[in-house]
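Build me a structure from this.
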Amino acid sequence: MLLPISDYAPDLPPNNSEGASANIVNLFPRTKESWGPVGTLVPFGGPNLVSACLGAITAIDTGANNSLFAGDATSLYLQAPGDTGFTALNTSYSLSSGEVWNFTQYGLDVIACGWGNALQSYTLDSSSSFANLSSSSYVPQARYIATIRDFVMVANTFDSINGVQPQRVQWCAIDDPTTWPQEGSNQEAEVLAGSQIIPGVQGWATGIVGNLGNADGAVFFERAIWRIIFQGSPTVFGFYIAEGARGCPAPRSIVQMGALAYYLGEDGFYAFDGANSTPIGLDRVDKTFWANVNEQYLINVIGAADPLNRVIMWLYPSNSSPKGQPDSLLVYNWALNKWGFAKVNAEYIFRAITQGFSLESLDNYAGGIYNLDTLPFSLDSRVWTGGQVLMAAFTPSHGLAYFTGAPAGASADTVEIEPFSDIGKRAFLSTTRPIVDGASPSVQIGTRNRLVDSPTFTVASALNANGECPVRADARYLRARIQLNGTFTNLQGLEVPQTALTPSGSR
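So this is what the prediction gives:
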């Protein structure tokens, strides 16, 4: 008999018809039949940022060189190709608590917005620091920014004419992010620039994305989502409501991957295609997430896409996290339509693109404090290969790290079974065989005789020379908890030999 580790769906009741588990920790959905490990974070040298990372982007120039930009409350930083640490380019900013940096790339220009500061621009291959995007007095400040078709568009704005406008969007001249003409001027019409206030009860704009499957973009509000459609002159862009009640209360939860934008709504997680939202966490993780997240720090719910593993990740602070420091990670595999969970202490996650190192340049890695025998990553690691997509994070010490370390200790519960329900007897279980291709597994058996009771788990039993974890459990309902420490690739569940399970007791 195989006791599989089925879907992670803690919202379902323990004895559910789906065979789903409420306890899966430090495991990601790997295949339709197995779970894979979560790598621990390995720091990537230094120097670090001065304070908490509030945004990051990897930008690519025409020579396929990758530059990593990041920002904290006072500075914008660059990790140039071949470097391992960050250089502060500008140190004169001041972001208020709760404000963050958002970035977009248009051509060779990396453009950053942070509330209270003019839009900032850095041109790859030529700039030495960030500077104001334009000298024009009509360029707004903004909280959110995106590239949509041939335009840079911002949302939730402030300017000297309109003042603070949380429901306003504005876009630059076509194919020229440095030109933002006066509102209503002839020049604005000639270059297809413009703006739009989207009035209503939907609250503040909380994000903006471009190039979806069924729209040119979308503006997210606290309680609504509006589609963006390019229409050409004279209106340029049209704005049409898609979700009239559901919005996004967590701005940094919005993750665009291909034609879809994934986001956290007021009642759970969704995928938006530019026209409709599809629930992806219903009856699985939504209720558990909202019960566990520290709602005072929804700004610290941070999403990122990992196309290599076909997953969307959401880092968030639990109720037990001090001061809203993110400590938990939900993972959704869009190809398998399955969820996973991990415990991760980080302040920011994002999709990084590695810069590439030669054997010669490794001599100078992290200032030369390592040699080839003591490097924190193996020589065949994807970290050293340029152009490789890897999930990255900023640690609580504000340094860059990758999820390439040894697997974190993992735990998973199998489905719960009532082996002899047809004859009304308890079951006696004497041994089990973990189905895993590595690590050092141990097994506990959770037992209960009534559904109103919580299971009681046996002492953990380690793997013996015969490939079994001997146990002694006697109950009407049985489940297994597998714990792993060490390197493995696939965990499938637990095999119960036919001779190890016999009837016990009476009706």
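
going forward, measure contacts and count neighbours with C-alpha atoms only.
Will do.

got the residue ranges for the helices in the chain?
Under the criterion DSSP state H, helices of the chain are mapped to 186-190, 286-292.

Show me what counts as buried in the last one.
Right, helix 286-292. Along helix 286-292, these residues count as buried under the neighbour rule (16 or more other C-alpha atoms under 10 Å): 286-289.

Same check on stretch 445-463?
Those would be 445-448, 455, 457-458, 460-463, for stretch 445-463 by 16+ other C-alpha under 10 Å.

Could you work out the most separated pair of those?
Arg448 and Leu463 (24.1 Å; C-alpha to C-alpha).

Now do the strand ranked longest in the chain: everything it contacts.
Longest strand in the chain by number of residues (criterion: DSSP state E): strand 426-436. Contact partners of strand 426-436, identified using C-alpha atoms under 8 Å, 6 or more residues apart in numbering, comprise 418-420, 441, 443, 449, 467-477, 482, 488-497, 500-506.

Surely Gln355 touches Thr84?
No - with contact defined as C-alpha atoms under 8 Å, Gln355 does not count as touching Thr84 (9.5 Å).

Just want to know which of those two has more residues nearby.
Shown here are Gln355 and Thr84; by other C-alpha atoms under 10 Å, Gln355 has more neighbours (25 against 20).

pretty sure Ile353 contacts Gly387?
Yes - using C-alpha under 8 Å, Ile353 is in contact with Gly387, at 5.5 Å.

Give me the common contacts of the two.
Common neighbours of Ile353 and Gly387, using C-alpha under 8 Å, 6+ apart, are Asn66.

The two: which is more packed in?
Neighbour count, other C-alpha under 10 Å: between Ile353 and Gly387, Ile353 has more, with 23 against 17.

And the strands in the stretch 151-300 of the chain, which stretches?
Using DSSP state E, counting those that start in this stretch, the strands of the stretch 151-300 of the chain run over residues 151-159, 163-171, 194-197, 205-212, 215-221, 225-232, 236-243, 255-257, 260-264, 269-272, 277-279.

Indicate which one of those strands is closest to Ala342.
Nearest to Ala342, of all the strands of the stretch 151-300 of the chain, is strand 269-272, at 17.2 Å by C-alpha to C-alpha.

now for that closest one, which elements pack on it?
Applying 3 or more C-alpha pairs under 8 Å, 6 or more residues apart in numbering; DSSP states H and E, one finds that strand 269-272 contacts strand 260-264, strand 277-279.

Please provide the structure for the following sequence as well, for comparison with the first:
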Amino acid sequence: MINFGEWLPDQPDHMNPGVVTATNVIPSASGYKPFPQLITYSNAATATIRGIFAAKDNDGNVSLFAGDGGKLYKFTPSSSNLTDVSKSGTPAYDLPGAERWRFVQFGEYVIAAGGTGEELQKWQLGTDTAFANLAGSPPKADFIAVVRDFVWVGNIDEGSGRVPFRVRWSGFNDIDGWTTGTDQSDFQDLPDSGAVTGLVGGEYCTILCERAIFRATYTGPPLIWQFDRVESQVGCRLPGSVCNYGSLTFFLSDNGFHAFDGQKATPIGNEKVDKFFEKDFNSNYKDNVSAAVDPLNQIAVWSYPSTSSATGDCDRLLIYNYALNRWSLVNTNTNYIAPFFSGGYTLDDLDNLSATLDGLSTVLDSQLFRGGEYFFGGSIDKKLATFTGDPLAATIETGEVGIATGMHGIVTRIYPYFEGGSVTMEVGTRNTPTSAVTFTSPVAMNVDGFCPFRAQGRYHRTRMNLTGNWSNAQGLDVDARQVGRR
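Below you'll find the model as predicted:
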């Protein structure tokens, strides 16, 4: 069997050691798995959603929040509505085009940062019915993270205008304590590395700047934090490209995709997908990019607008399996992607989704309907949405080979190896490396388990098309023979 290798669009099609197309799939150890359709989960917000966050209280109850340019919302499972829980005011918020909501949970509190035009917002789980300004006069900020027992913000405005290279942190275990020099609250300028483009919390703080990466490690008074520039040649060029799984942070730099482990940044897209992305990415709409990690599938995902998107809406997902170091591509429209927890549904609540059980777009026993269950999703058309639908139709195309040097060949049979769903196969041929590739019509597998062909040429490649409820695509076998030098 010829196993489907990794997707390598940056390599030539001819003698490509992997595959040249891997669309609407997730890389797996034995080939590729399906990627599910995006299913809407809520009713519409007022405007395009710019942030999503799920939090659990001490009893495990889930609260699902979202925000657009003018409001903050809490999802209500009983009605599927995004209920306006903004602070008082009309409009309550006014995020400019490039800003978005970023959330963290600190104990029983959810804190939201909406950029340098908005005060930090606070919600106490199980108690509050509306967001309110965080006390203590904290700065406005583009980025927010929880680091040990502190709330951190970066790229901030303290009332005198934006300071893009400054980070600041709260008092020890005190989200309302922002007086510099009191209870370990302070700030740090990083003036020679460009603007802060991302913060990642945890045991230490990862500070991504345009031209460097810093790690801040807690040392306690009097120094409080030790700042180390751990990368001086690599930075993050696109704030929306940052996502993390534990201490592993993924981002896009000026020279491609990288993973930072707290010690060093490692290229993950070099000679694989970096050139493809730069050619496919519509950078005129770079502010629409979002990124998130799906830990269940062990993938980091970037949603971006391609050059085919005239409106700038995101129409691609670039997927990186960080356990296998392999990539794939998904064609689907999204406004934003994020992991979150389901709010849970009763049978009566399901009436808000469909009048009949047969009309549900997701099977009844899906984790989508069980409260507190994790799933990967995002937003589309002002609505929350989840990747819990049926498998998308997928395409996997192998690299190109010649059957014998300088000789023509003919492919007569292809034996596809897959599980579930339906498959058709195509064979692409050409006679010179500079000629256009001509594909046969799709051929279904017959009762003997192969697809019959008479595809003649000097160079051959194959294309597998998968539809229905398929679960795994492993590879194929090919029957071919040499036919001469014509």
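
before we move on, back to that, let's have the helices and strands packed on strand 269-272 of structure 1 in TSV, adding distance to Leu3 of structure 1 and mean neighbour count.
Converted to TSV, these look like this (distance: least, C-alpha to C-alpha, whole Å; neighbours: other C-alpha atoms under 10 Å):
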stretch	distance to Leu3 of structure 1	mean neighbour count
strand 260-264	32	25
strand 277-279	28	17
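
Using JSON lines, please lay out the ones you listed together with distance to Tyr144 of structure 1.
Formatted as JSON lines, those follow (distance: least, C-alpha to C-alpha, whole Å):
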{"stretch": "strand 260-264", "distance to Tyr144 of structure 1": "15"}
{"stretch": "strand 277-279", "distance to Tyr144 of structure 1": "21"}
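
Out of those, which is closest to Pro317 of structure 1?
Closest to Pro317 of structure 1 of those, according to C-alpha to C-alpha: strand 260-264, at 14.1 Å.

That closest one: average distance to aligned residues in structure 2?
Taken over the aligned residues, the distance from strand 260-264 of structure 1 to structure 2 averages 0.8 Å (mean C-alpha distance after the TM-score superposition for structure 1).

Could you give the residue range in structure 2 aligned to the longest strand of structure 1?
The alignment of strand 426-436 of structure 1 onto structure 2 (TM-score structural alignment) covers residues 408-418.

and the residue positioned nearest the centre of structure 1, how far is that from Ser328 of structure 1?
Structure 1 has Met313 as the residue nearest its centroid, 2.7 Å off, counting by C-alpha atoms, centre = their mean. Met313 of structure 1 sits 10 Å away from Ser328 of structure 1, going by C-alpha to C-alpha, to the nearest Å.

Phe341 of structure 1 now?
Separation of Phe341 of structure 1 from Ser328 of structure 1 (C-alpha to C-alpha): 8 Å.

go on, Leu451 of structure 1?
Distance of Leu451 of structure 1 to Ser328 of structure 1, computed by C-alpha to C-alpha: 29 Å.

does Val443 of structure 2 really touch Ser422, like I thought?
No - here Val443 of structure 2 lies out of contact with Ser422, judged by C-alpha under 8 Å, at a distance of 11.2 Å.

ok, now which ones touch the counterpart of His398 of structure 1 in structure 2?
Taking TM-score structural alignment, the alignment pairs His398 of structure 1 with Lys382 from structure 2. Neighbouring residues of Lys382 of structure 2 by C-alpha under 8 Å, 6+ apart: 44-49.

quick one: which of those residues has the most company?
Counting neighbours by other C-alpha under 10 Å, Ile49 comes out on top of the contacts of Lys382 of structure 2 with 27 neighbours.

Show me what that one lines up with in structure 1.
Aligned partner of Ile49 of structure 2 by TM-score structural alignment: Cys53.

List the single closest residue to its match in space, sequence neighbours excluded.
Spatially, and ignoring its direct neighbours in sequence, Cys53 of structure 1 is nearest to Asp72 (4.9 Å; C-alpha to C-alpha, 6 or more residues apart in numbering).

One more: Ile145 of structure 1?
Leaving aside its chain neighbours, Ile145 of structure 1 sits nearest to Val154 (4.3 Å; criterion: C-alpha to C-alpha, 6+ apart).

For the stretch 351-500 of structure 1, just list every one of the strands.
Assigned by DSSP E, counting those that start in this stretch, the stretch 351-500 of structure 1 shows strands spanning 389-394, 400-402, 410-413, 426-436, 442-448, 456-457, 461-462, 469-475, 477-484, 491-495.

could those go into a markdown table alongside distance to Glu190 of structure 1?
As requested, the strands of the stretch 351-500 of structure 1 are arranged in a markdown table below (distance: least, C-alpha to C-alpha, whole Å):
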| stretch | distance to Glu190 of structure 1 |
| --- | --- |
| strand 389-394 | 40 |
| strand 400-402 | 44 |
| strand 410-413 | 60 |
| strand 426-436 | 64 |
| strand 442-448 | 70 |
| strand 456-457 | 72 |
| strand 461-462 | 74 |
| strand 469-475 | 75 |
| strand 477-484 | 64 |
| strand 491-495 | 61 |
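
Of all the ones you listed, which one is nearest Asp273 of structure 1?
Between Asp273 of structure 1 and those, the shortest separation by C-alpha to C-alpha is 23.7 Å, and it involves strand 389-394.

out of the helices and strands packed on strand 269-272 of structure 1, nearest to Leu119 of structure 1?
Closest to Leu119 of structure 1 of these is strand 260-264 (C-alpha to C-alpha; 24.3 Å).

That closest one to strand 215-221, inter-axis angle?
10 degrees (axes from the mean of the first three to the mean of the last three C-alpha atoms, to 10 degrees).

Would you check the span in structure 2 matched by strand 260-264 of structure 1?
Going by TM-score structural alignment, strand 260-264 of structure 1 sits over residues 248-252 in structure 2.

Distance from the chain centre to the matching stretch, please.
Centre-to-centre, stretch 248-252 of structure 2 and its host chain are 11 Å apart (C-alpha atoms, centre = their mean, to the nearest Å).
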